[in-house]
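Visitor: coordinates only, no sequence provided:
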């Protein structure tokens, strides 16, 4: 079944990557990667551990300088205009430390002020976001005392406060309870339906298949397949198609000593 959320036909892509390369010593993490993310899409980026997903997203959002290649975010050359890039993108990076000695409301306020917003606008938006993410009662609590799920939600609030055109989320549902995950998905669906673009990196194939209208499979720093989710999975489940593309599945039921019948 086709996804009911249409991408913006004929619009400039939200993200265009050409010939992206990144090395760490002798290791090539990203190897000549090309990728197009349509405007207005809910785009999933999947791949095995070490595939280059996080490295690619870090370069695409101005957090890590590439060794070679071109990245354009809504037409802006990322590494020639980092200030404009930061205005266009909101980032939730997996495992990145927050200023967790601030309270929740202080952290979102700080993020908004860093984005150049007037204080009165930041105050209004921070209050709206805490209500939207069911964090009102925890607004005065230090982030260091938040649960993993609450921390993920306050990080999402920081990514949204400056009203970006593109959201880049690395494992946004990890450690998040099912109710919070459903609420976050609703917020992201609303963001996309109002014209925004979301890129989500995740290992949860079923979630990506249900949530994303476009997907790219990355392995060894290259794109193996990219397009609409239905086209990439090609009549199979996304998980089976992923394993087929990436390889490495071991057949058999394990060693004899693990069998009890």
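Guide: It's in. These numbers come from a predicted model, not from an experiment.
Visitor: only C-alpha atoms from now on, for both contacts and neighbour counts.
Guide: Noted.
Visitor: distance of residue 70 relative to residue 59?
Guide: When distance is defined by Cα to Cα, to the nearest Å, residue 70 is 10 Å away from residue 59.
Visitor: which other helices and strands does the helix or strand containing residue 188 contact?
Guide: Applying DSSP states H and E as the criterion places residue 188 in helix 178-193. Using 3 or more Cα pairs under 8 Å, 6 or more residues apart in numbering; DSSP states H and E, the elements in contact with helix 178-193 are strand 197-201.
Visitor: just want the angle from the strand it packs on to helix 178-193.
Guide: 140 degrees (axes from the mean of the first three to the mean of the last three Cα atoms, to 10 degrees).
Visitor: following strand 197-201, which helix or strand shows up next?
Guide: helix 205-211.
Visitor: and after that following helix, which helix or strand comes next?
Guide: Along the chain past helix 205-211, the next helix or strand (assigned with DSSP H and E) turns out to be strand 214-219.
Visitor: in that next one, what counts as buried?
Guide: Counting neighbours by 16 or more other Cα atoms under 10 Å, one finds that the buried residues in strand 214-219 are 214, 215, 216, 217, 218, 219.
Visitor: from what I see, the last one and residue 244 are in contact.
Guide: Yep, that's residue 219 we're talking about. No: Residue 219 is beyond contact range of residue 244, at 12.0 Å (criterion: Cα atoms under 8 Å).
Visitor: structure two is appended below for comparative analysis:
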């Protein structure tokens, strides 16, 4: 597995420039170091999947800065068998974060080998294919999801409706008939982004817009997420009175 480790070390050195600051990689399971708010939107344990135990892998977290999935964060596990067949055979790519995406199937709590990415499908025996190609393929999926060739039939083919559902899945809400767990909890990366935004607003003494307040206060435990100054600021914002409903009607109207 020397080639796998060599490519991983190279990827770690170059990943910031390769992803324009939108990704980072670690041998450690990023999930294990995520805070409690992150764990609500990530697979609870890889041991619950069919993941093989004889493998060498690492994790990549991608946080798109723009596009349909802007400011959401998603964790992937990239692994190769320790039997020594890398790079002859492509690595297995698994998304551990629940997502609404035509080419990533996390429906029904499927968190193993659930990503359809061209750089894996077109793997060239390691001759011209590397872990860097895997990263580029994943980045491409977030900016150009392929609705014409979906991995799961649960995704709408209507582009306008699709974009609406993507935002619901990130901001938290209900997507009818998606899978047996219809309500998406707010994506942990997006929650982190909002907390950074509200901190900046308060430091600059600016008024939060209604949409941001609505999202910030949508979580039932939102009072536990922010400091005293933030809560006072939010409580003095008039729109808070109509933004704290956390039920099916609110999700449907989001």
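Guide: Sure, I can see it. Just so we're clear, the structure is a prediction, and the values are computed from it rather than from any experiment.
Visitor: how close are the two chains, by TM-score?
Guide: Overlay of the two chains. TM-score (TM-score structural alignment, normalised by the length of the second structure): 0.29; 128 aligned residues with a Cα RMSD of 6.1 Å.
Visitor: after the helix or strand where residue 191 of the second structure lies, which helix or strand is next?
Guide: Element membership of residue 191 of the second structure, judged by DSSP H and E, is helix 188-203. Note on helix 188-203 of the second structure: by DSSP H and E, the next helix or strand toward the C-terminus is helix 210-216.
Visitor: and the next helix or strand past that next one?
Guide: As assigned by DSSP H and E, the chain's next helix or strand after helix 210-216 of the second structure is helix 228-235.
Visitor: quick check: angle from that next one to helix 188-203?
Guide: Between the axis of helix 228-235 of the second structure and that of helix 188-203 there is an angle of 90 degrees, by the same axes, to 10 degrees.
Visitor: in helix 228-235 of the second structure, which residues are buried?
Guide: Buried positions in helix 228-235 of the second structure, judged by neighbour count with 16+ other Cα under 10 Å: 230, 231, 234.
Visitor: just to revisit the earlier point, comparing residue 70 and residue 59 of the first structure, which shows the higher neighbour count?
Guide: For residue 70 of the first structure against residue 59, the residue with the higher neighbour count under other Cα atoms under 10 Å is residue 59, and the figures read 20 against 17.
Visitor: ok so, going back, any chance of the buried residues of strand 214-219 of the first structure in a markdown table, with distance to residue 199 of the first structure too?
Guide: Converted to a markdown table, the buried residues of strand 214-219 of the first structure look like this (distance: Cα to Cα, whole Å):
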| residue | distance to residue 199 of the first structure |
| --- | --- |
| 214 | 9 |
| 215 | 9 |
| 216 | 10 |
| 217 | 13 |
| 218 | 14 |
| 219 | 17 |
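Visitor: just give me the closest of those residues to residue 20 of the first structure.
Guide: Of all the buried residues of strand 214-219 of the first structure, residue 218 has the smallest distance to residue 20 of the first structure: 12.9 Å, by Cα to Cα.
Visitor: so the closest one touches residue 46, yeah?
Guide: Yes: with contacts counted by Cα under 8 Å, residue 218 of the first structure reaches residue 46, the gap being 6.2 Å.
Visitor: who touches both of these two?
Guide: With Cα atoms under 8 Å, 6 or more residues apart in numbering applied, the overlap between the contact sets of residue 218 of the first structure and residue 46 consists of residue 53.
Visitor: ok, residues contacting the helix or strand containing residue 225 of the first structure?
Guide: Element membership of residue 225 of the first structure, judged by DSSP H and E, is strand 222-228. Counting by Cα under 8 Å, 6+ apart, strand 222-228 of the first structure makes contact with 30-35, 51-52, 213-218, 232, 245, all of which sit outside it.
Visitor: can you list the buried residues in the helix or strand just after it?
Guide: Remark: after strand 222-228 of the first structure, the chain's next helix or strand is helix 229-233, criterion DSSP H and E. Across helix 229-233 of the first structure, burial judged by 16+ other Cα under 10 Å covers 229, 230, 232, 233.
Visitor: for helix 229-233 of the first structure, packing partners?
Guide: Contact here means 3+ Cα pairs under 8 Å, 6+ apart; on that basis helix 229-233 of the first structure packs against strand 214-219, helix 238-246.
Visitor: measure residue 232 of the second structure to residue 193 of the second structure for me?
Guide: Using Cα to Cα, residue 232 of the second structure is found at 20 Å from residue 193 of the second structure.
Visitor: can you confirm residue 91 of the first structure is in a strand?
Guide: Yes: residue state for residue 91 of the first structure (DSSP: H, G, I helix; E, B strand; the rest coil) corresponds to a strand.
Visitor: what angle separates whichever strand or helix holds residue 59 of the first structure from strand 222-228?
Guide: Secondary structure from DSSP H and E places residue 59 of the first structure in helix 53-60. The directions of helix 53-60 of the first structure and strand 222-228 differ by 80 degrees, with the same axes, to 10 degrees as the criterion.
Visitor: buried stuff in the following helix or strand past helix 53-60 of the first structure?
Guide: From helix 53-60 of the first structure onward toward the C-terminus, using DSSP H and E, the following helix or strand is strand 68-73. Buried positions in strand 68-73 of the first structure, judged by neighbour count with 16+ other Cα under 10 Å: 70, 71, 72, 73.
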